[in-house]
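**Q** Predicted model and sequence below, questions to follow.
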Amino acid sequence: MKQMIKSLQQTAQNKTWVSFLHQNHPYSLLHWSIGGTESLQKDVWLLQDEMTFETKEFDTIEAAIVFISENMSDITDIL
């Protein structure tokens, strides 16, 4: 599992996003620097459920990775 989390973090850092499966359910971890209709400036990482589009914001990628490793232990694929 540690190798999967490490790979997830490296891919996200290199591409600014990564998609993965947790219990056969798709998620994405992505960096958001500009978004919204008014070009809202942000510097956060989002964990997005790709089925419901619910998101959780993290100030750093490290915080996101800690959350993922503690709450999503069944990652099967990095897409």
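**A** Nice, I can see it. Numbering: from 1, shown residues only.

**Q** alpha carbons only for contacts and neighbour counts from here, please
**A** Fine.

**Q** Other residues contacting the helix ranked longest in the chain?
**A** When the chain is parsed with DSSP state H, its longest helix is helix 2-15. Outside of helix 2-15, the residues that reach it under the criterion C-alpha atoms under 8 Å, 6 or more residues apart in numbering are 17-18, 20, 29-30, 61, 65, 69, 75, 78.

**Q** and Gly35, how many residues sit next to it?
**A** A count of neighbours around Gly35, defined by other C-alpha atoms under 10 Å, yields 10.

**Q** Also Pro26?
**A** 18.

**Q** if I look at the spatially most central residue of the chain, how far off is Leu40?
**A** The centre of the chain sits closest to Leu29, judged by C-alpha atoms, centre = their mean, with a distance of 1.7 Å. The gap separating Leu29 from Leu40 is 19 Å, by C-alpha to C-alpha, to the nearest Å.

**Q** put this beside the first:
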Amino acid sequence: PRYQAALKAGSDVRGFAQGLQRAGYATDPGYAAKIAAIAAGPTIERAVAAIGQAGARVGQTFANATGLTGLTRR
């Protein structure tokens, strides 16, 4: 219950950080802004891109090994 507002923010990084700050998680008054700046920065963008590329490689390796070109969800 304490962090409910943060959890309701979903994928909104700033809203999540503000919810944490309001709930008393952070004592730094600039906490939410700092977290939002980090999330929007180039380091995170590079990390997300690298994860995406690695995931694509894993998927392709799996497809090559199994002969599957795609999976169907039932």
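**A** Cool, the structure landed. Computed from a predicted model, the values in this text were never measured in an experiment.

**Q** quick one: TM-score?
**A** Remark: TM-score between the superposed chains equals 0.30 [TM-score structural alignment, normalised by the length of structure 2]; 38 aligned residues with a C-alpha RMSD of 3.7 Å.

**Q** wait, His31 of structure 1 sits on Trp45?
**A** Yes - using C-alpha atoms under 8 Å, His31 of structure 1 makes contact with Trp45 at a distance of 4.4 Å.

**Q** Secondary structure class of Val66 of structure 1, three-state.
**A** Of the three states, Val66 of structure 1 takes helix according to DSSP: H, G, I helix; E, B strand; the rest coil.

**Q** Which strands or helices does the longest helix belonging to structure 2 pack on?
**A** Of all the elements of type helix in structure 2, the one with the most residues (DSSP H) is helix 42-66. Where contact means 3 or more C-alpha pairs under 8 Å, 6 or more residues apart in numbering; DSSP states H and E, helix 42-66 of structure 2 is not packed against any helix or strand.

**Q** Now do the buried residues in that helix.
**A** Under the neighbour-count criterion of 16 or more other C-alpha atoms under 10 Å, helix 42-66 of structure 2 has nothing buried.

**Q** cool, stretch 5-18 of structure 2 as well?
**A** Neighbour count says stretch 5-18 of structure 2 has 5-7, 13-18 buried, by 16+ other C-alpha under 10 Å.

**Q** just checking, which of the contacts of helix 2-15 of structure 1 belong to helices?
**A** If you go by DSSP H, those have 61, 65, 69 in helices.

**Q** possible to save the residues you listed as CSV with distance to Asp49 of structure 1 and neighbour count?
**A** Compiled in CSV, those are given as follows (distance: C-alpha to C-alpha, whole Å; neighbours: other C-alpha atoms under 10 Å):
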residue, distance to Asp49 of structure 1, neighbour count
Ile61, 17, 21
Ile65, 15, 19
Ser69, 16, 17
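
**Q** Cool, thanks, signing off.
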